[in-house]
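Trainee: everything below, folded, please.
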Amino acid sequence: MDVSKLPNHHPTPWDTQFEAMALPAMFARTTARAPDAPLLHFLGRTYSYAELLRDAEAFAHALKGRGIEKGDRVGLFLPNVPSYVAAYYGAMMAGAVVVNFSPLYSVDELAQQVADSGTRVLVTVDVPELYGTAEEVLKNSALETLVVSRLSAMLPKLKGIALRLFARSKVAKVSHGETVLYWSTLLAEGARGGSLPEVAPDDLALLQYTGGTTGTPKGAMLTHSNLSINAQQTAGLNPFGDPSSEVFMGALPFFHVFANTALLNHAVVSGGSIAMVPRFETKQVLETIQKHGATGFPGVPTMFQAMLDHPDLPKTNMSSLKVCISGGAPLPAPLRDKFEAATGVRLVEGYGLTESSGVVSVNPYEGTRKPGTIGQVVMRTEVLLLDKEDPTVIAPDGEPGELAIHGPQIMQGYWNRPEASKEVFIEHYGKKWLRTGDVAMVDEDGFLAIVDRIKDMIAVGGFKVFPSQVEDVLLENAAVKEALVIGIPDDYLGECPKAYVTLNADADTDDDALREWLNARIGKHERVCGVEVREELPKTMIGKLDRKALRAEVLD
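Mentor: Sure thing, here's the model as predicted:
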């Protein structure tokens, strides 16, 4: 579709040319313009661009001194803490490829992705839950080094002392040694400086794990150019004037591709700042918005619902907020309307994928918008609608089709998965298009609406859950004979996984016991809202379990 000829309601012309930059160069350029400007506000402490750039450079030199070479993988197993920012850009300065790991991962999930990516160094924080998981993976995998940052060292001085003295249960006992190093040790090593490798825009920057169009997690390969251009595309959506005065509410977790682009790289490319919280807690988020005068808030629908439900919302000064952007899951119309009525802040819906560096389309922040759509594509991005049955054919005019995307932010493919990469891309009009697995419609103004999903992924509060992985864990229970997991509507999460099982003849268990057993063995975002034991599950004519038929039965 030639979107360049359609009405453009974004403030930046669709055909704007963007500069392909390496992310470290982008960070250094912004810092040079205003080194003392704030980049992070974190629990009462403010970090300047210059301070975080210095730490990133020190980390880069330390990695190189310890044998990390260009192209090696460095993993981040971190919540929203300042060391994430320095480690993210610092690893890239060393020429390494960053691998984001969710702090919600279990030991098995983290170990699997560490092995798949070939991660050599993993950075975490001395929070017991994260450190314990990371230490277990270090002991039982090819991971070479664990780097541990201290939460107390990232807080204002008095808060840090109080944490160490009065909240010791919230601080992990770190087994410091040859393979477990403190973050401060590496920064001291790297302070000596030295030379660093040249990093080019086309170099691989990030492995971001996703389910793609199947249930097997795969590492989307994103280059510096993919990420820096998507950050510029996102910045180009801002109609509010000087972007360096923007303060973004940083409640989205940085490990998520949406936050990587819409928060971190967006702030850095524009010179803005982030008022950051370690994780989403509604009261703390409301206080942070008011304290720091947040101007923009990218989030997922569950965050806006939680704010709407909180008793402190009516007494919170939200006047600084210019816009809230919802992504990661469909935005229910009643939630949008109630939120706008309660806050006076415009809430717009957007769309993106891990494979697209995070952002594909969004409704305009001012002026024309179309509720119920995912807005217009960002600059330099094109879309096709493919026939739902045969992607080699374009969908008939006016008919829904599988959304396919072409643009400078689209990934290079999946890490060590040539067949999966081949399946997710298709050639049309001499260009390579990313198949999204989502069925969409487009109107005469180029506004897109997602009307269905081809893939089986379940969207849980902005996270993607893969039914096959949950089913595999269920089948480890000796009582379970068959299992199917589907997403069912949930007012708060958007969708919630629910399991349906049949039991072996001698089984002695029930719905509640199975739910407790399962939820203790999977990630927090994967936890099911229920397990239903049945006499039988629907099957196809050849005897294969039929998730589609179950979904139709349950949801109808």
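Trainee: contacts, neighbours, all on C-alpha from now
Mentor: Noted.
Trainee: spell out the residue ranges of the helices in the stretch 201-350 of the chain.
Mentor: For the stretch 201-350 of the chain, the helices defined by DSSP state H, counting those that start in this stretch cover 224-235, 257-259, 266-270, 282-292, 301-309, 333-343.
Trainee: relative to residue 360, which of these is closest?
Mentor: helix 224-235 (8.6 Å; C-alpha to C-alpha).
Trainee: distance from that closest one to the middle of the chain?
Mentor: Here helix 224-235 is found 15 Å from its chain centre; the criterion is C-alpha atoms, centre = their mean, to the nearest Å.
Trainee: equivalent analysis for stretch 84-103, please.
Mentor: In terms of C-alpha atoms, centre = their mean, the centre of stretch 84-103 is found 14 Å from the chain centre.
Trainee: measure it end to end?
Mentor: The first residue of stretch 84-103 is 12 Å away from its last residue (C-alpha to C-alpha, to the nearest Å).
Trainee: in that stretch, which residues are buried?
Mentor: 84-103 (16 or more other C-alpha atoms under 10 Å).
Trainee: over to stretch 522-533?
Mentor: Under the neighbour-count criterion of 16+ other C-alpha under 10 Å, stretch 522-533 has 522-523, 525-528, 530-531, 533 buried.
Trainee: please provide the structure for the following sequence as well, for comparison with the first:
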Amino acid sequence: MADPADLWRSHYRHPGVWERSFPPLSLPALFDEAAGKFPDAIAIDFLGRKYSYRETANGVDRVACGLRKLGVGKGDRVGLFLPNVPHYVAAYYGALKIGATIVNFSPLYTVDELAAQVADSGTRILFTISAQSLLPTALAVLEKSGLERLVVGSVAGVLPSPKSLFYRLFKGKEIAHRPDDLRIMAFSALIANDGACASATIDPERDIALLQYTGGTTGVPKGAMLTHQNLSANARQVEALDPHPEEADRIMGALPLFHIFANTCVLNRTIHKGGEIALVPRFDAGQVLATIARVKATSFPGVPTMYQALLDHPRIAGADLSSLRVCISGGAPMAAELKERFEAVTGAKLVEGYGLTESAGVVSTNPYDALNKPGTIGQPIPGTEIRLLDREDPTRLAPEGEPGEIAVRGPQIMKGYWNRPEADAEVFADGWLRTGDAGLIDEDGYIRIVDRLKDMIAVSGFKVFPSQLESLLYHHEAVKEALVIGIPDPYTGEKPKAFVTLNEGAAIDGADLMRWLNAQLGKHEKVVACEVRDSLPKTLVGKLSRKELQAEERAKVPSPLAGEG
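Mentor: Have a look, this model is predicted:
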């Protein structure tokens, strides 16, 4: 059987060569190297307030020393319950500098979700800000978990002076009161030191930098243990994809930094290059359009729904997006029509990539300046190997020409799951990370994902791939978004059901759309219904999510115990 790796090695289209090594490098060393080389360059632009690498490094050092005075040391878990604010960058690299492990927490977590993850990770100290949407949750978790201390920052304190005054005067209702409690410390008090303290000795390949929890689409979320080398290698792998490394580098930072995609592609990769990150607290299409124009952003990593939101915004026609060179889309499949329209409107390249929490962010992507194949995730990034495993027996390669489970090996692959040895045994096959995605590799070495193995719909023993049906739906001019799930069926086991949102002005009902779709499908693939909705569920980073729809449909099925006394 031919080795599918030969296909991309012989047709490799990323800059340079695939065979590339990435020497061990800790994240504090990555940051310090950039700060030393580019002290006067802008590291962060936060709503117009700019922080140089020298200023940012000073903040990092002060966080490190402040944490050390609190007794935080190597291996301790430090949580970040933060939106995209400068505090995140200082706390992230500052904690890492003394050998602590970062635990990212989504700002959208409930008290119970946050408390459960604090308990699972053993987080001792948590950073947050005095926002009404965050601080009350953090305070509740402080009372009901093993959390020892909160460090609370102020958004007003990191804004430009006029905006800071406006925030204090007119957005007071968004500011939560910080209680007088010895367990609660102001961020400003934490960094009230000279920043002169010793850094920890770090083994990049053994020491865990980040506990990044998976989305929990199946069962309880698990913490992926990502080492310093996993993260720094992936940052350098992504940086190596740039065919014009000498040009200005200004990244639109709207992806949430607590997500692994942004952690690698927005934060670590940009810092390593000495680039500028234009941070916004959360994704708002109008604010992102204005920020791109103001800072002359050269790239905007995002998910498909973000690009769609920009195109849908009423100010898109007058927005100056001429500075954008390339945008990398990840997190979910991107419709070819969206790619074409975004490129036509902006003049930028929009390329599709792929990665996982367990791979520190990125595994493969379409080349920036070479052949792009819509509907594929491109070729492996440098130093990354991909193979296809038999879907029934992961100890064997998939039969030639047939879809197989995508397995990955490279310097960015996690050490394992936090306190989950049984999960490690399931996800690794002879040292290769099993992704749970089924795919094919074409004659040019480009990878096409067929579907999530766990999302496949079994109809009378036949396998139906939701993404293939969704792809067809996107070809209908009325369809804006589409999701297909399997719903219980007493005769076939499951049947596909489609859910869509429509483009503005579209006038078609679900029944007509179902007839249009089913006319193109085999008997076992036909959907039993097509439901038109105002919106479809999305994950924290904005990608379409099936699990809420699946839960809805499961709730409609009567319990076998219903009615029993």
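Trainee: superposing both, give me the TM-score.
Mentor: In this superposition the chains share a TM-score of 0.83, using TM-score structural alignment, normalised by the length of the first structure; 487 aligned residues with a C-alpha RMSD of 2.9 Å.
Trainee: where's residue 103 of the first structure relative to residue 525 of the first structure, distance?
Mentor: With C-alpha to C-alpha as the criterion, residue 103 of the first structure and residue 525 of the first structure are 11 Å apart.
Trainee: before we move on, what about residue 278 of the first structure?
Mentor: 17 Å.
Trainee: dump the helices of the stretch 201-350 of the first structure into TSV; add distance to residue 516 of the first structure as well.
Mentor: Below are the helices of the stretch 201-350 of the first structure laid out as TSV (distance: least, C-alpha to C-alpha, whole Å):
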stretch	distance to residue 516 of the first structure
helix 224-235	40
helix 257-259	31
helix 266-270	40
helix 282-292	27
helix 301-309	24
helix 333-343	31
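Trainee: out of the ones you listed, deepest packed?
Mentor: Highest mean neighbour count among the helices of the stretch 201-350 of the first structure (mean count of other C-alpha atoms under 10 Å): helix 224-235, with a mean of 27.
Trainee: for it, packing partners?
Mentor: Counting contacts by 3 or more C-alpha pairs under 8 Å, 6 or more residues apart in numbering; DSSP states H and E, helix 224-235 of the first structure packs against helix 23-33, strand 204-210, helix 266-270.
Trainee: now, the buried residues of stretch 84-103 of the first structure that are in strands?
Mentor: With strands defined by DSSP state E, the entries of the buried residues of stretch 84-103 of the first structure inside them are 97-100.
Trainee: can you tell me which residues contact the aligned partner of residue 22 of the first structure in the second structure?
Mentor: Superposed on the second structure with TM-score structural alignment, residue 22 of the first structure falls opposite residue 26. The contact partners of residue 26 of the second structure, taken as C-alpha atoms under 8 Å, 6 or more residues apart in numbering, are 202-204, 228-229, 232.
Trainee: what's stretch 147-158 of the second structure aligned against in the first structure?
Mentor: Matched against the first structure by TM-score structural alignment, stretch 147-158 of the second structure falls on residues 143-154.
Trainee: what's next to the matching stretch, contact-wise?
Mentor: With contact meaning C-alpha under 8 Å, 6+ apart, stretch 143-154 of the first structure is reached by 45, 81-83, 114-115, 118-127, 131, 134-135, 137-138, 159-161, 163-164, 179-184.
Trainee: select only the buried ones of these in ChimeraX?
Mentor: Applying 16+ other C-alpha under 10 Å to these, the buried members can be selected in ChimeraX as follows:
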select :81,82,83,114,118,119,120,121,122,123,124,125,126,127,131,134,135,137,138,159,163,180,181,182,183,184
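Trainee: now the equivalent of residue 236 of the second structure over in the first structure: how far from residue 256 of the first structure?
Mentor: Under the alignment by TM-score structural alignment, residue 236 of the second structure pairs with residue 232 in the first structure. Distance, residue 232 of the first structure to residue 256 of the first structure, by C-alpha to C-alpha: 18 Å.
Trainee: what's the answer for residue 125 of the first structure, then?
Mentor: 17 Å.
Trainee: and if you look at residue 248 of the first structure?
Mentor: Distance of residue 248 of the first structure to residue 256 of the first structure, computed by C-alpha to C-alpha: 16 Å.
Trainee: before we move on, what about residue 228 of the first structure?
Mentor: For residue 228 of the first structure, the distance to residue 256 of the first structure - C-alpha to C-alpha - is 16 Å.
Trainee: ditto for residue 339 of the first structure
Mentor: Distance from residue 339 of the first structure to residue 256 of the first structure, by C-alpha to C-alpha: 24 Å.
Trainee: please apply the same query to residue 10 of the first structure.
Mentor: Note on residue 10 of the first structure: its distance to residue 256 of the first structure, by C-alpha to C-alpha, is 25 Å.
Trainee: count the neighbours of residue 396 of the second structure for me.
Mentor: When neighbours are counted by other C-alpha atoms under 10 Å, residue 396 of the second structure registers 12.
Trainee: what's it aligned with over in the first structure?
Mentor: So, by TM-score structural alignment, residue 396 of the second structure is matched to residue 393.
Trainee: quick one: residue 473 of the second structure and residue 479 of the second structure, what's the gap?
Mentor: With distances taken as C-alpha to C-alpha, residue 473 of the second structure is found 7 Å from residue 479 of the second structure.
Trainee: neighbour count for the two, which is higher?
Mentor: When neighbours are counted by other C-alpha under 10 Å, residue 473 of the second structure and residue 479 differ, and residue 473 comes out ahead with 24 against 18.
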